[in-house]
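Participant: How does the following fold in three dimensions:
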Amino acid sequence: MNSVKILIIEDEAIVALDIKRIINNLGHNVVDIVSNFEDAIKSVKKNPPELIFSDINLGKEKDGINIIEEIQKEDFIPVIYLTAYSDEETIQRAIRTNPLGYILKPFKKEDIKSTLLLSIYKLKTQTYDNNNNSYEKLGFDYFYDLENEILFFKSEPIKLSLKEKKLLTILVEAKGQIVSFKYLEYVLWPDAPISDSTLRTLIYRLRTKLNYKIIDTISSIGCKISKSP
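Facilitator: Model prediction:
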């Protein structure tokens, strides 16, 4: 099994080091251990991990879910949550970030080991299924799994942020019709007004992941999917 780069977000030093030891013993690489929002964001930008272990309750204003939400605005990095909390509200907040696992404290070594191994297996075997009816052919060997919101180039999944997933889903479901910029702003940012550059930046990021193909923009109006053979 190839080594996976893992970031640990945990404010209890002893717990963090215990998790690191378990991960290292399984042959994987802990790229960093951080305990707060600011350090987590800096660490991800400096050395992006392939997987994150994050405690939810960090004893600070912004918890582990807030951190993952911020990270996933730019890139979808899978997460396994660690927490002593199992209330419905916390679980629902966590679910919105599509975690690979959810481990309750106090945990045992086997809890970490089994969850990590299953998560890595899921990531490594996530491939394009040509017989799945939820897959939309976008052209140029790109396919989109509408049901699970996963973009593929040939058989390889491409990481998308949460906003990128929502944008691509809207455009794919529009089936080639133009979707106005105003509608996209309303759906993607329902709780607050945004600057003109925010949506343009999101569309640009998604277009780069599609090699500047598939998505056409119509000046001052909107954008659409332009399928090609």
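
Participant: CA atoms for contacts and neighbours, from now on please.
Facilitator: Will do.

Participant: got the contact list for the closest residue in space to Leu82 that isn't next to it in sequence?
Facilitator: Leaving aside its chain neighbours, Leu82 sits nearest to Asp55 (4.4 Å; criterion: CA to CA, 6 or more residues apart in numbering). By CA atoms under 8 Å, 6 or more residues apart in numbering, Asp55 lies in contact with 9-11, 64, 81-83.

Participant: what comes up buried for the helix or strand harbouring Leu117?
Facilitator: Following DSSP states H and E, one finds Leu117 within helix 109-124. Applying a neighbour-count criterion of 16 or more other CA atoms under 10 Å, one finds 112-113, 115-116, 119-120 buried in helix 109-124.

Participant: this one next, for a side-by-side:
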Amino acid sequence: MNKYNILIVEDEFINAQFIEKAILKLGHNIIDSVETGQEALEVINEETIHIIFMDINLEGNMDGISCAKKINERSNIPIIYTTAFSDSQTIKEATDTNLFGYLIKPFDYHDIEAVLNLTIKQNYLKKQVISSKKTTAFTQLNKGYKYYPETKTLLKDEALVQLSKKESSIFYHLFTHLNQTVSSEYLNEYVWNNKRISPSTVRDSILRLRKKVPDLSIKTISGFGYILEKP
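Facilitator: Here you go, the predicted model:
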């Protein structure tokens, strides 16, 4: 059995200890157990982490979802959320990150075992899909990015860049007009299907996309639209 390096981000000691014992019993490695989002980011910078158990309701300036979004900006580590809440808004926000599993408190050993095994399987299948997509035509962008327009798949140093459906659609249309300006009206028509949206909706979506691809040049052309530049 493969052993995975796991990070626990949980500010409740009893829950953190319970998850840790379950993971060790399942034969995996606990790299660290931290209480804040900032500590989690520091561990990510220094250690090789394969899976993260992330409490959504962390104390401090950064909750679990905000922390996960920052992690997604630099890597695609699968995240299993733990929370006492299961409202639709929380789940919707969580799905915008690299969500692989969800544990509602209180949970038991078998819940942890099931979600961890499913995450490992899903991540393996995702890598297989990425591998199969490499057989299709792609364009080499700068800074280690590859884009497969047929499948709308973006890789950074051979790792999948996790984009939401809207972000993926925006990137596709910017790519198909590489080095050309794409207007907000065009994006509204082809990404939002001419729905009534405010100008800030497109702007905010572009901002989120930029954060996920910081090494690519997506520029705002004032009064005209946006452009994806390739040297």
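
Participant: From the contacts of Asp55 of the first structure, which land in helices?
Facilitator: Applying DSSP state H to the contacts of Asp55 of the first structure, the entries found in helices are Gly64.

Participant: mean shift of the helix holding Leu117 of the first structure relative to the second structure?
Facilitator: Average distance, helix 109-124 of the first structure versus aligned residues of the second structure after superposition (mean CA distance after the TM-score superposition for the first structure): 0.6 Å.

Participant: What residues of the helix or strand just after that helix count as buried?
Facilitator: Later in the chain than helix 109-124 of the first structure, the nearest helix or strand by DSSP H and E is strand 135-139. For strand 135-139 of the first structure, the buried set under the neighbour-count rule, 16+ other CA under 10 Å, comprises 135-138.

Participant: what does stretch 57-65 of the second structure give?
Facilitator: Residues of stretch 57-65 of the second structure classed as buried: 57-58, 63-65 (neighbour count, 16+ other CA under 10 Å).

Participant: State the distance from Glu149 of the first structure to Leu118 of the first structure.
Facilitator: 21 Å (CA to CA, to the nearest Å).

Participant: still on that earlier bit, of all the contacts of Asp55 of the first structure, which two lie farthest apart?
Facilitator: Asp11 and Tyr81 (13.4 Å; CA to CA).

Participant: Contact partners for the closest residue to Lys224 of the first structure other than its chain neighbours?
Facilitator: Distances taken as CA to CA, 6+ apart put Ile178 closest to Lys224 of the first structure, at 4.7 Å, once the chain neighbours are dropped. Contact analysis of Ile178 of the first structure by CA under 8 Å, 6+ apart lists 222-225.

Participant: hmm, try it at 7 Å
Facilitator: 222-224 (CA atoms under 7 Å, 6 or more residues apart in numbering).

Participant: Tell me how many other residues surround Ile71 of the second structure.
Facilitator: Ile71 of the second structure: 21 surrounding residues under other CA atoms under 10 Å.

Participant: Check the one 10 residues further on too.
Facilitator: By the measure other CA under 10 Å, the count of residues near Tyr81 of the second structure is 24.
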